[in-house]
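Q: Sequence plus the predicted model coming up.
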Amino acid sequence: MPVVRSRARVNERNDMLDLPLFVREEALCAQVDPDLWFEVNDDLMKEAVSICHQCPVMAECRQFSIDHRVYYGVWGGMTGPQRRRKYRIREEDDETFDQVA
């Protein structure tokens, strides 16, 4: 399984290149070791989230990660598990909306 995790991290890092240029230029994460954003250590993950909460483009980054269903790493002040929970809620909301419509 470590190979899959490594491949996933590479793919997530490549996703960062898809962020709009203005977001990448202003993002605080660009000034820090990229490995910090894909940490599994809780203390380091909290450090990454803390940096995000000070970032001027946190909202844009978070929305990008949600729109593109980025499952790994810290994006927009949210961890992977937090985003996955949000996706489930969003999918359930979509199903409920479809049933009502």
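A: That came through, no problem. Residues are numbered from 1 along each chain as shown.
Q: going forward, measure contacts and count neighbours with C-alpha atoms only.
A: Noted.
Q: which residue is nearest the centroid of the protein?
A: residue 75 (2.8 Å; CA atoms, centre = their mean).
Q: measure it to residue 96 for me?
A: 27 Å (CA to CA, to the nearest Å).
Q: can you check residue 13 too?
A: Counting by CA to CA, the gap from residue 13 to residue 96 is 34 Å.
Q: which one is the residue nearest to the centre of the chain nearest to, not counting chain neighbours?
A: Nearest non-adjacent residue to residue 75, counting by CA to CA, 6 or more residues apart in numbering: residue 62, 5.6 Å away.
Q: try this one next to it:
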Amino acid sequence: MSLPTMPPALAQDWRQLHDLIDEVAVRRPIPCRESQVLHPDAWTSENAEDLAEAAAQCWRCPAVDACRTFGLTHLGEVGVLGGLTPNERRRTVREREAS
């Protein structure tokens, strides 16, 4: 898989996340890659209901913690990451910064 054009720090983190997902996908299904329940675009939809449904699927994923860390580190990324929608990720970061 070739990397899309992105800043070097983002590209490195993206590659690490995708390598982890590739590794665990051999043993367990990865919902965003293999969902039989949702359309693949649900994870990056602009529809709040689609995003909520996709986020609910993430909790079965063995890479959810690494994916959530990636999403919280790179708030500009679109879609569900680590079981959190973009709004939830921004709120989580704001709450962490406030405490």
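A: All right, it came through fine. Note that the coordinates shown come from a computational prediction; the quantities given were computed from them, not determined experimentally.
Q: overall similarity of the pair, as a TM-score.
A: The TM-score (TM-score structural alignment, normalised by the length of the second structure) is 0.63; 82 aligned residues with a CA RMSD of 2.8 Å.
Q: The residue nearest to the centre of the first structure matches what in the second structure?
A: The alignment partner of residue 75 of the first structure in the second structure, by TM-score structural alignment, is residue 81.
Q: Run through the residues that contact its match.
A: 55, 64, 67-68, 70-71 (CA atoms under 8 Å, 6 or more residues apart in numbering).
Q: can you tell me which of those are in helices?
A: 55, 64, 67-68, 70-71 (DSSP state H).
Q: Please convert those to CSV, extending it with distance to residue 35 of the second structure and neighbour count.
A: Shown next, in CSV, are those (distance: CA to CA, whole Å; neighbours: other CA atoms under 10 Å):
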residue, distance to residue 35 of the second structure, neighbour count
55, 12, 21
64, 15, 18
67, 17, 25
68, 18, 19
70, 21, 19
71, 20, 24
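Q: Grab the two from the residues you listed that are most spread out in space.
A: Largest separation among those by CA to CA: 55 and 70, giving 14.8 Å.
Q: Identify the residue of the first structure aligned to residue 33 of the second structure.
A: So residue 33 of the second structure corresponds to residue 30, using TM-score structural alignment.
Q: and residue 86 of the second structure, how many neighbours?
A: 20 (other CA atoms under 10 Å).
Q: quick one: contacts for it?
A: Taking CA under 8 Å, 6+ apart as the contact definition, residue 86 of the second structure lies against 75, 77-80.
Q: Run those residues past the first structure and keep the common ones.
A: Contacts conserved in the first structure for these, using both residues aligned by TM-score structural alignment, their matches' CA atoms under 8 Å: 77-80.
Q: Present those residues as a markdown table; the columns should include secondary structure, distance to residue 23 of the second structure and neighbour count.
A: Listed next are these as a markdown table, based on DSSP: H, G, I helix; E, B strand; the rest coil; distance: CA to CA, whole Å; neighbours: other CA atoms under 10 Å:
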| residue | secondary structure | distance to residue 23 of the second structure | neighbour count |
| --- | --- | --- | --- |
| 77 | coil | 22 | 14 |
| 78 | coil | 23 | 14 |
| 79 | coil | 22 | 22 |
| 80 | coil | 20 | 28 |
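Q: Right, I'll call it a day here.
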